[in-house]
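>>> only the shape, not the letters, is given here:
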């Protein structure tokens, strides 16, 4: 484990110990707010009930995201309704899927479609994942063999995408996607899955595994809050840009851009 002092003003705040964890695929679930607060800032409606699962609906009500830790095995369920140009689709991600990887898919739901054709395998190839084809299944495996993504076809002809990560103890997570899941979402998920960037976890929240490498950092609460707020501000700015109408009064635009600056607990 490496140690690193994070720059910043000391003031009256007390630094807290966090860890940068790599590979990110084995970092554990993390803080749900990384996903939920970003979606709320992007205009998604929070339908959650007190002491119930997290439930968020897209502004057009075509996509619903649920995080339910109260059932077994628990985790994320994302469902998209059928439209004139898209079949109904779904994605299920285990409870220990790192939120940064979940956000690879959910953040993409708030972004406009690219003019370029999506390629799910491209971000995996860029990070030197190994590709294999056998029995009609296409599999990409991380260089350290701890994570993989697969497109597979069943005996009845059904096809779907699947991803997973496992440490030496068998602990980890898995994710399954319908064959109709939009390819642009799968590409964004794959990019987050294969990213070499470490993710941050607080002390006591780092899984034990010899496959994990950590760097200890001393971090002020205000620094962590500033990074979280920057992510929310970016979401609000993008939402305002998508909904901007030059015929609206300027006060409406100012209100949309300001928003609630509180970082919610869910």
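Alright, I've got the coordinates. Treat the numbers as computed from the prediction; the structure is a model and nothing was measured. Residues are numbered from 1 along each chain as shown.

>>> every contact and neighbour count from this point should use C-alpha atoms.
OK.

>>> for the stretch 101-250 of the chain, which segments count as helices?
Secondary structure of the stretch 101-250 of the chain (DSSP state H, counting those that start in this stretch): helices at 122-126, 183-194, 221-243, 250-258.

>>> just name the most buried of the ones you listed.
When these are scored by mean count of other Cα atoms under 10 Å, the highest mean neighbour count falls to helix 183-194 (a mean of 22).

>>> what packs against it?
Counting contacts by 3 or more Cα pairs under 8 Å, 6 or more residues apart in numbering; DSSP states H and E, helix 183-194 is packed against helix 99-106, helix 122-126.

>>> ok so, going back, I'd like the helices of the stretch 101-250 of the chain written out as a markdown table, with distance to residue 65 added.
Formatted as a markdown table, the helices of the stretch 101-250 of the chain follow (distance: least, Cα to Cα, whole Å):
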| stretch | distance to residue 65 |
| --- | --- |
| helix 122-126 | 25 |
| helix 183-194 | 14 |
| helix 221-243 | 17 |
| helix 250-258 | 23 |
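
>>> and of the ones you listed, who's closest to residue 41?
Minimum separation from residue 41 across those (Cα to Cα) falls at helix 221-243, 5.2 Å.

>>> centre of the chain to that closest one, how far?
With Cα atoms, centre = their mean, to the nearest Å as the basis, helix 221-243 stands 16 Å off its chain's centre.

>>> elements contacting it?
Helix 221-243 packs on helix 33-41, helix 250-258, going by 3+ Cα pairs under 8 Å, 6+ apart.

>>> A further structure is provided below for comparison with the first:
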């Protein structure tokens, strides 16, 4: 009786689970899409997904949509903004293997009010030591290890777009594109996560096989994982409450809570 009760209540000892911190994040694999979707739901967005269909969430005013379809062609993430009084229609498309932490650079920003400061897309890349250069009508920045890039390119016919991606030789590659009408603060939020040196966490069995990455083995308990996930959701709820209370304080975007995870062992 006591043993059964302890199991139901979760009072027994927890068994640590093996996860890995992966660096660089650009080729860490897609990750769990709930990292994106649960934050948006906690921010008051509505789930418009059909049963058994692709993920689709929509902002409360219906001007913004975030979708993820792993099965379509080319598949992956589609983020769309309708035209409003101050913004033209825009969209972004990111491949299936785009790490969710990088996708969240865009989606975490969407529920927030715009900063009064002028955005600087290239600033986070320069701070991260990325190599910038002009190439004809394009301006590009490439990561120090050569795995990732961001480019603003203008075609001969006058059309333009933002082009980005990461590549290695083991199938962890992805590409993405933004229309030139994409708000610059959104592109900057993306570039900040693209260039972030912070590793991302992946469970055992979901770590890419690649000579481009380094990994550290970490032992974490289910309650630790749950607490980190809940902290992210709580941050979204707090920011939503602040907006509804006419306050504009932004939630912290500092290092992830598992940055100092214990029991770390280098794997590669």
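Everything's here; your move. Computed from a predicted model, the values in this text were never measured in an experiment.

>>> can you say which of the helices and strands packed on helix 221-243 of structure 1 is nearest to residue 71 of structure 1?
Among those, the nearest to residue 71 of structure 1 by Cα to Cα is helix 33-41 (19.2 Å).

>>> once aligned to structure 2, how far is that closest one on average?
Once superposed with structure 2, the aligned residues differ from helix 33-41 of structure 1 by a mean of 0.3 Å; criterion: mean Cα distance after the TM-score superposition for structure 1.

>>> now do the same end-to-end measure for stretch 240-255 of structure 1.
Stretch 240-255 of structure 1 has an end-to-end distance of 10 Å (criterion: Cα to Cα, to the nearest Å).

>>> mind listing residues that contact that stretch?
Contacts with stretch 240-255 of structure 1, where a contact means Cα atoms under 8 Å, 6 or more residues apart in numbering, come from 256-257.

>>> sorry, back to before: to residue 166 of structure 1, which of the helices of the stretch 101-250 of structure 1 lies closest?
Among these, helix 183-194 comes nearest to residue 166 of structure 1, with 13.2 Å by Cα to Cα.

>>> chain center to that closest one: distance?
With Cα atoms, centre = their mean, you get 10 Å for helix 183-194 of structure 1.

>>> then stretch 132-146 of structure 1?
Distance, centroid of stretch 132-146 of structure 1 to centroid of chain: 22 Å (Cα atoms, centre = their mean).

>>> quick revisit: and of the helices of the stretch 101-250 of structure 1, who's closest to residue 209 of structure 1?
Going by Cα to Cα, the one of the helices of the stretch 101-250 of structure 1 nearest residue 209 of structure 1 is helix 183-194, 18.5 Å.

>>> ok, average deviation of that closest one from structure 2?
Mean deviation for helix 183-194 of structure 1: 0.2 Å (mean Cα distance after the TM-score superposition for structure 1).

>>> ok, residues contacting that helix?
For helix 183-194 of structure 1, the external contacting residues (Cα under 8 Å, 6+ apart) are 24-25, 100-106, 108-109, 113, 118-124, 127, 142, 149.

>>> out of the helices and strands packed on helix 183-194 of structure 1, which is closest to residue 208 of structure 1?
helix 99-106 (18.2 Å).

>>> check the mean deviation of that closest one from structure 2.
So helix 99-106 of structure 1 averages 0.2 Å relative to structure 2 (mean Cα distance after the TM-score superposition for structure 1).

>>> and that helix, what other elements does it pack with?
helix 33-41, helix 183-194.

>>> export the ones you listed to a markdown table and tack on distance to residue 254 of structure 1?
A markdown table is the format used below for those (distance: least, Cα to Cα, whole Å):
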| stretch | distance to residue 254 of structure 1 |
| --- | --- |
| helix 33-41 | 15 |
| helix 183-194 | 31 |
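
>>> looking at those, which is nearest to residue 68 of structure 1?
With Cα to Cα as the measure, helix 33-41 is the member of those nearest residue 68 of structure 1 (12.8 Å).

>>> from the middle of its chain, how far away would that closest one be?
Relative to its chain's centre, helix 33-41 of structure 1 lies at 10 Å (Cα atoms, centre = their mean).

>>> angle of it against helix 250-258?
If you take axes from the mean of the first three to the mean of the last three Cα atoms, to 10 degrees, helix 33-41 of structure 1 sits at 170 degrees to helix 250-258.

>>> all the strands of structure 2, in order from the start?
Counting by DSSP state E, structure 2 has strands at residues 17-23, 46-47, 55-58, 64-69, 76-81, 90-94, 131-135, 138-142, 148-154, 160-166, 174-178, 200-203, 214-220, 264-266.

>>> how about the helices and strands packed on helix 221-243 of structure 1, which one is nearest residue 225 of structure 1?
helix 33-41 (11.8 Å).

>>> what's that closest one aligned against in structure 2?
Counting by TM-score structural alignment, helix 33-41 of structure 1 pairs with residues 34-42 of structure 2.

>>> just tell me the aligned range of stretch 106-115 of structure 2 in structure 1.
Going by TM-score structural alignment: stretch 106-115 of structure 2 matches residues 105-114.

>>> list the buried residues for the matching stretch?
105-110 (16 or more other Cα atoms under 10 Å).

>>> what do you get for stretch 167-180 of structure 1?
Applying 16+ other Cα under 10 Å to stretch 167-180 of structure 1 flags 167, 172-180 as buried.

>>> again, but for stretch 49-64 of structure 2
Going by neighbour count (16+ other Cα under 10 Å), the buried part of stretch 49-64 of structure 2 is 55-59, 64.

>>> identify, from these, the entry nearest to residue 230 of structure 2.
residue 57 (19.4 Å).

>>> please name the nearest non-neighbouring residue to the closest one.
residue 47 (4.5 Å; Cα to Cα, 6 or more residues apart in numbering).

>>> tell me if I'm right that that neighbour and residue 41 touch.
Yes - counting by Cα atoms under 8 Å, residue 41 is a contact partner of residue 47 of structure 2 at 7.1 Å.
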